[in-house]
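J.: Pasting the sequence and the predicted model now:
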Amino acid sequence: MELCIWGDVVISASEMRLITYPYSEDSNQGKQYMNTRCPAWCDRILLSASARDLILKPESEEKSVVYDNIGPNVCMGDHKPVFLSFRVTAGAGKSCQRGEMIFCEAPL
């Protein structure tokens, strides 16, 4: 997916890239890459700039962000799913600067 079409609305967590493709599909080789293609960073977490600012803390603060792949030693096919785990303080962040509603209730 070309992220440039989204402008500054959606960004990739590019500081936290993992090579997640192409893994061998042999069940005995969970960590082995296939020799068919170059390794790639095709499984990513997408964040808004404001969300990224909330979870990526300055170097002086304790890091509580974990970005990794699922099943690093297990064969799962040619891709390894990725996950992002983080803590955010209740009430952290700013209200939406563009005025759009991010969550809304459906009418009854």
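T.: Cool, the structure landed.
J.: contacts, neighbours, all on C-alpha from now
T.: Fine.
J.: my read: residue 46 touches residue 52, true?
T.: No: Residue 46 is not in contact with residue 52 according to C-alpha atoms under 8 Å; the separation is 9.2 Å.
J.: Mutual contacts of these two, please.
T.: Here residue 46 and residue 52 have residue 13 as joint contacts, going by C-alpha atoms under 8 Å, 6 or more residues apart in numbering.
J.: Determine the number of other residues adjacent to residue 90.
T.: The tally of other residues near residue 90 (other C-alpha atoms under 10 Å) stands at 6.
J.: Pasting the second one now:
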Amino acid sequence: MCSEPSRHYAINPHSGKEEFMRTLCPAWADRVLYNDRMDSLFRHDSFCASGLYYGLVGEEVYIGQHKPVALHASICLK
């Protein structure tokens, strides 16, 4: 599996909005985490159609300096 490094994020103290940290390089320091509270953070419209999702967790919320990457796949076993 091939993936790009994730960017560092921070909350801008003036605007209160999340933005890229320009002083740090992208990194492959993604975390593996999942629980019931995280479930809604990585659901995507394309997940239901294809049974596969690969992307950032929590695109709309601040989680930390890195946006963790999620891979979720449905596999049919016979």
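T.: Arrived safely. Predicted, not measured: the structure shown is a model, and the values here were computed from it.
J.: Drop the TM-score for these two in here.
T.: Comparison of the two superposed chains (TM-score structural alignment, normalised by the length of structure 2) gives a TM-score of 0.55, and 60 aligned residues with a C-alpha RMSD of 2.7 Å.
J.: Where do the helices of structure 2 begin and end?
T.: For structure 2, the helices defined by DSSP state H cover 45-50.
J.: so where do the strands sit in structure 1?
T.: 11-12, 46-47, 66-69, 82-85 (DSSP state E).
J.: closest one to residue 30 of structure 1 among these?
T.: strand 66-69 (12.2 Å; C-alpha to C-alpha).
J.: So what touches that closest one?
T.: Residues contacting strand 66-69 of structure 1 (C-alpha under 8 Å, 6+ apart): 16, 18, 20, 80-86.
J.: which of these are buried?
T.: 18, 20, 80-82 (16 or more other C-alpha atoms under 10 Å).
J.: Go through those and say which is closest to residue 35 of structure 1.
T.: Residue 35 of structure 1 has its nearest neighbour among those in residue 20, at 13.9 Å by C-alpha to C-alpha.
J.: Per the alignment, that closest one pairs with which residue of structure 2?
T.: When structure 2 is aligned by TM-score structural alignment, residue 20 of structure 1 is paired with residue 6.
J.: so how far is residue 78 of structure 1 from the nearest residue to residue 46 of structure 1 once chain neighbours are set aside?
T.: Nearest non-adjacent residue to residue 46 of structure 1, counting by C-alpha to C-alpha, 6 or more residues apart in numbering: residue 12, 4.6 Å away. According to C-alpha to C-alpha, to the nearest Å, residue 12 of structure 1 and residue 78 of structure 1 sit 21 Å apart.
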